[in-house]
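Q: Okay, sequence plus prediction incoming.
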Amino acid sequence: MPHREPPKAHRRYARAMRVDATRAENLLWQALRGSRLEGFKFRRQVPLDGYIVDFVCYAARLIVEVDGGQHSENPKDEARDAHFAREGFEMLRFWNNEVETNLDGVCDHILHHLQGRMRSR
């Protein structure tokens, strides 16, 4: 997927979301930032194709979302996931409380998917 510069409003909103991140997003970011997860580089709150994704690893084409209860069986999230699947991304979703109570398990799960995606390339 070629890189397209996102609209200024999306960039501004993503920046605001980085400042106003949830506790779970901040915890996971501390584990992912600076290539801390086995050298995989992540970006956070990235405007991508009209959406803002919580975390993305472009090398593995993996998107990680950290969600609260408002995302339970949300049709908009299903459409978004389908869009990114068509673009070759895999989407992982975790609940806020899962990240807050089992950060190591979440990171292990993410790492497993990262390694699998890199092997299949």
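A: The structure has been received and is ready for your questions. The model shown is predicted, which means the values in this text are computed figures rather than measured ones.
Q: alpha carbons only for contacts and neighbour counts from here, please
A: Will do.
Q: so Val56 makes contact with Val66?
A: No. Contact between Val56 and Val66 fails when scored by CA atoms under 8 Å: they sit 11.8 Å apart.
Q: longest helix in the chain, by residue count?
A: helix 103-119 (DSSP state H).
Q: For Val53, what is the enclosing helix or strand?
A: Using DSSP states H and E, Val53 falls within strand 51-57.
Q: moving C-terminal of that strand, what's the next helix or strand?
A: That would be, after strand 51-57 and using DSSP H and E, strand 62-67.
Q: just to revisit the earlier point, mind giving me the packing neighbours of the strand holding Val53?
A: Applying 3 or more CA pairs under 8 Å, 6 or more residues apart in numbering; DSSP states H and E, we find strand 51-57 packed against strand 43-48, strand 62-67.
Q: what's the first one in contact with?
A: Applying CA atoms under 8 Å, 6 or more residues apart in numbering, the set of residues contacting strand 43-48 from outside is 6, 10-11, 14-15, 17-18, 29, 33, 52-57.
Q: this is the other structure I want to compare:
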Amino acid sequence: MRHQPPAVHRQRAKTMRVEATRPEATLWDALRGRQLEGFKFRRQVPLKGYILDFVSFDPKLIVEVDGWQHADSPHDHRRDAVFVADGFRILRVWNEEVLTNIDGVCLTILSELRNTGAG
């Protein structure tokens, strides 16, 4: 059975897709439409009470685009533990890195994707 998040989470995720930050929009432009070696990504996905910036379910990779406020965040550590327990890997990239080195960010993501053995 497919996961059905609460309506409030679905609405929040929809709003976040519409109001994407510049770094999120930049990364989405690079990931959408299976542009990264055919890997499918979804963005702003509500799951387990959280909203994931980007996720590729087949290789179980979550990509979070973060600003300084996320540095060593206890909330993020708890959140990550929930998904790691389900077999996901989490890759955090900085806003500034996305804006100044999108090619390098994509290469890092691709390296993580390849390391999962999926594709």
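A: Received the coordinates, thanks. Here the structure is a predicted model, which means the values were calculated and not measured.
Q: Just the buried residues of the contacts of strand 43-48 of the first structure.
A: The neighbour-count criterion (16 or more other CA atoms under 10 Å) marks His10, Arg11, Ala14, Met17, Trp29, Arg33, Ile52, Val53, Asp54, Phe55, Val56, Cys57 among the contacts of strand 43-48 of the first structure as buried.
Q: got the buried residues for the longest helix of the first structure?
A: Using 16+ other CA under 10 Å as the burial criterion, the residues of helix 103-119 of the first structure that qualify are Leu103, Val106, Cys107, Ile110, His113, Leu114, Arg117.
Q: what packs against that helix?
A: Packing partners of helix 103-119 of the first structure (3+ CA pairs under 8 Å, 6+ apart): helix 23-32.
Q: Mean deviation, the helix it packs on versus the second structure?
A: Superposing on the second structure places helix 23-32 of the first structure at an average distance of 0.3 Å from its equivalents, by mean CA distance after the TM-score superposition for the first structure.
Q: if we can go back for a sec, I'd like the distance from the longest helix of the first structure to the chain centre, please.
A: Remark: helix 103-119 of the first structure is offset 13 Å from the chain centroid, using CA atoms, centre = their mean, to the nearest Å.
Q: ok, now stretch 63-76 of the first structure?
A: 11 Å.
Q: try stretch 82-89 of the second structure
A: From the chain centre to the centre of stretch 82-89 of the second structure is a distance of 13 Å (CA atoms, centre = their mean).
Q: what's the answer for stretch 91-107 of the second structure, then?
A: Stretch 91-107 of the second structure sits 12 Å away from the centroid of its parent chain (CA atoms, centre = their mean).
Q: what's in contact with it?
A: Applying CA under 8 Å, 6+ apart, the set of residues contacting stretch 91-107 of the second structure from outside is 22-24, 26-27, 30, 36, 61-68, 109.
Q: quick check: it aligns to which part of the first structure?
A: Taken onto the first structure by TM-score structural alignment, stretch 91-107 of the second structure occupies residues 92-108 there.
Q: Could you tell me the end-to-end distance of that stretch?
A: Start-to-end span of stretch 92-108 of the first structure (CA to CA, to the nearest Å) is 12 Å.
Q: With mean neighbour count and distance to Lys76 of the first structure added, can I get the helices and strands packed on strand 51-57 of the first structure in CSV?
A: Output for these, formatted as CSV (neighbours: other CA atoms under 10 Å; distance: least, CA to CA, whole Å):
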stretch, mean neighbour count, distance to Lys76 of the first structure
strand 43-48, 20, 15
strand 62-67, 20, 13
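Q: Dump those to CSV, plus distance to Leu92 of the first structure.
A: Output for those, formatted as CSV (distance: least, CA to CA, whole Å):
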stretch, distance to Leu92 of the first structure
strand 43-48, 14
strand 62-67, 5
